[in-house]
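1. sequence and predicted structure are below.
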Amino acid sequence: KFMNSPESRRKQWYIFKEGLMTDKAMPNAAHIAIAELYQMGKLDCVITQNIDNLHQKAGLPDDRVFELHGNMQWAVCFECGRRYPFNEIKARLDGGEDIPDCPACHGMLKPAIVMFGEQLPYEVLEEAGRRARGSDLFIVIGSTLVVYPAAYMPQYALQSGAKLVIINIGETPLDRRASVLIEAKAGETMAAIIIKVKEKATL
């Protein structure tokens, strides 16, 4: 719908400006624990369907976060591919623009997220799959593993011989193949795991 007409884009930008695109959300205990694992050298990357930028806020570098559905803190130009912080675009919307264009080429801008009917970013999917296949331990945190292609990632890891840990409230299709299955809240569990990892590191 976004590309169909100027009116569609006008409505969508208004919705994004008024609430969907916010930088006020803060990382929770799980995000912080995941970032700590990376800083300790225990984590290679994160593959996520979330678009909220919270892994980066917690301390993970951009190049270690593979966002299958994009990132709502950016806008991207269809024509030249340039990316702009969403806050810059929001300032223009707040200033009276209703359909912002690319400052460089005046091409069509859109939020850097995968919208209904769009293909997921091929390069991100490919690299996420490569990382999954190269892992020795794959941890699923807070996912029911029913949304594809993200749900393929732990399967790729298993096929390559990795151990699978699932931390989730409720069943997933891969529960029987997990080496460790924890049915608990992600934040509490990851915080406890970090404590144990730190204790082991000091021995």
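-> Yep, that arrived.
2. rest of the way, CA atoms for contacts and neighbours
-> Will do.
3. what lies in contact with the helix ranked longest in the chain?
-> When the chain is parsed with DSSP state H, its longest helix is helix 186-201. With Cα atoms under 8 Å, 6 or more residues apart in numbering as the test, helix 186-201 has contacts from 28-31, 33-34, 36-37, 141-142, 167-168.
4. filter these to the buried ones?
-> For these, a burial check counting by 16 or more other Cα atoms under 10 Å picks out 29-31, 33-34, 36-37, 141-142, 167-168.
5. farthest-separated two in the residues you listed?
-> Greatest spacing in the buried ones among the contacts of helix 186-201, by Cα to Cα: E36 and N168 (19.9 Å).
6. please compare the first structure with the one that follows:
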Amino acid sequence: MKDHIVVLTGAGISAESGLSTFRDNGGLWEEHSVYDVATPEAFERNPELVLRFYNDRRRQLAEVAPNRAHELLAELEKTYRVTIITQNVDNLHERGGSSRVIHLHGELTKARSTRNPATIYDIDYRPIELGDTCEHGSQLRPHIVWFGEDVPMIEVAAEVARTADHLLIVGTSLQVYPAAGLVHEVDFDVPVTVIDPGEPATVSRARVIRKGACEGVAEWVSDLGKF
């Protein structure tokens, strides 16, 4: 059976494609606080602002492309079983060629009913406007896990992490829970590598590559047969 590589990715890998991130702006995303655009309360208070914010993010996503890190992770599927667990809401992993992607925090190119979270629509890069409703008449909202909401895919991700033969962590500071807790689901003898140019959170047994996503993933892939 092929080794199973589980990859946990965060904002750092998307930033190298040119996407703005909260992480790089001190909790702001192009001057917007997370509390203004990424909470259920924000949507209730000012739905027009929140919809406009995510419409802009969706428009930006349509203008960027997967980078070499996304492509290298996809190419690993030729030799290994690979599952991507991403905190990102973009579709760059899929566009880069990865076939197994778990989105912990939702997907920017999908919308869902405000009344029934299970009613989800693919919207590609189209905007969501006030008055756009689901088949039952409820306003549509971005299919995004906002701060303060449950993370419905976390148990699926935890089950996947328990089957890892290698864990690769790319572009995330491991500060956001419950995603950060996934590292503790991996068996203790599984090799763990963290790729981050900054100061990553402590993973006691991890190998750390202090480089950006593209350069770091290329280095890790070239060394993969050595560990």
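-> Arrived safely. The structure presented is a predicted model; accordingly, all values stated were derived computationally and were not measured.
7. quick TM-score on the pair, please.
-> Scored against TM-score structural alignment, normalised by the length of structure 1, the superposed chains reach a TM-score of 0.78; 182 aligned residues with a Cα RMSD of 2.3 Å.
8. looking at this, L8 of structure 2 is in a helix?
-> No: applying DSSP: H, G, I helix; E, B strand; the rest coil, one finds L8 of structure 2 to be strand, outside a helix.
9. which parts of structure 2 are helices?
-> Under DSSP H, structure 2 gives helices at 11-15, 34-37, 40-45, 47-63, 68-75, 92-96, 154-161, 213-223.
10. give the contact list for the counterpart of R9 of structure 1 in structure 2.
-> Counting by TM-score structural alignment, R9 of structure 1 corresponds to P47 in structure 2. Residues near P47 of structure 2 by Cα under 8 Å, 6+ apart: L130.
11. same thing with L164 of structure 1?
-> Residues counted as contacts of L164 of structure 1 (Cα under 8 Å, 6+ apart) are 137-140, 154, 157-158, 177-180.
12. try 10 Å
-> By Cα atoms under 10 Å, 6 or more residues apart in numbering, the contact set of L164 of structure 1 is 135-140, 154-155, 157-158, 174-175, 177-181.
13. from V170 of structure 2, how far out is the equivalent of it over in structure 2?
-> The alignment partner of L164 of structure 1 in structure 2, by TM-score structural alignment, is V192. As defined by Cα to Cα, to the nearest Å, V192 of structure 2 lies at a distance of 11 Å from V170 of structure 2.
14. hang on, the earlier thing: can I get the helices of structure 2 in CSV with distance to R126 of structure 2?
-> Listed next are the helices of structure 2 as CSV, based on distance: least, Cα to Cα, whole Å:
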stretch, distance to R126 of structure 2
helix 11-15, 20
helix 34-37, 18
helix 40-45, 19
helix 47-63, 8
helix 68-75, 24
helix 92-96, 17
helix 154-161, 27
helix 213-223, 29
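15. closest one to G148 of structure 2 among those?
-> Between G148 of structure 2 and the helices of structure 2, the shortest gap by Cα to Cα is with helix 40-45, which sits at 7.6 Å.
16. next one: that closest one to chain centre, how far?
-> Put simply, helix 40-45 of structure 2 sits 23 Å off its chain's centre (Cα atoms, centre = their mean, to the nearest Å).
17. looking at structure 2, which strand is longest?
-> Identified as the longest strand of structure 2 according to DSSP state E is strand 106-113.
18. and that one, what does it pack onto?
-> helix 47-63, strand 120-122, strand 140-144 (3 or more Cα pairs under 10 Å, 6 or more residues apart in numbering; DSSP states H and E).
19. now the ones you listed as TSV including distance to Q87 of structure 2?
-> Listed next are these as TSV, based on distance: least, Cα to Cα, whole Å:
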stretch	distance to Q87 of structure 2
helix 47-63	16
strand 120-122	19
strand 140-144	11
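20. I99 is in contact with P6 of structure 1, correct?
-> Yes: at 7.5 Å, P6 of structure 1 counts as touching I99 under the criterion of Cα atoms under 10 Å.
21. can you list residues touching both of those two?
-> Residues touching both P6 of structure 1 and I99 by Cα under 10 Å, 6+ apart: Q12.
22. which one of the two is surrounded by more residues?
-> Neighbours of P6 of structure 1 and I99, each counted by other Cα atoms under 10 Å, are more numerous for I99; the result is 20 against 12.
23. can you find the partner of the more buried one in structure 2?
-> For I99 of structure 1, the aligned position in structure 2 is G131, judged by TM-score structural alignment.
24. how about that match: what's its closest non-neighbour residue?
-> Spatially, and ignoring its direct neighbours in sequence, G131 of structure 2 is nearest to Q139 (6.2 Å; Cα to Cα, 6 or more residues apart in numbering).
25. wait, the one you found touches D132, no?
-> Yes: contact criterion Cα under 10 Å: Q139 of structure 2 and D132 qualify, at 5.8 Å.
26. neighbour count: these two, which is higher?
-> Q139 (18 against 14).
27. tell me the contacts of the equivalent of the more buried one over in structure 1?
-> Under the alignment (TM-score structural alignment), Q139 of structure 2 pairs with M108 in structure 1. Contact analysis of M108 of structure 1 by Cα under 10 Å, 6+ apart lists 3, 9, 76-81, 99-102.
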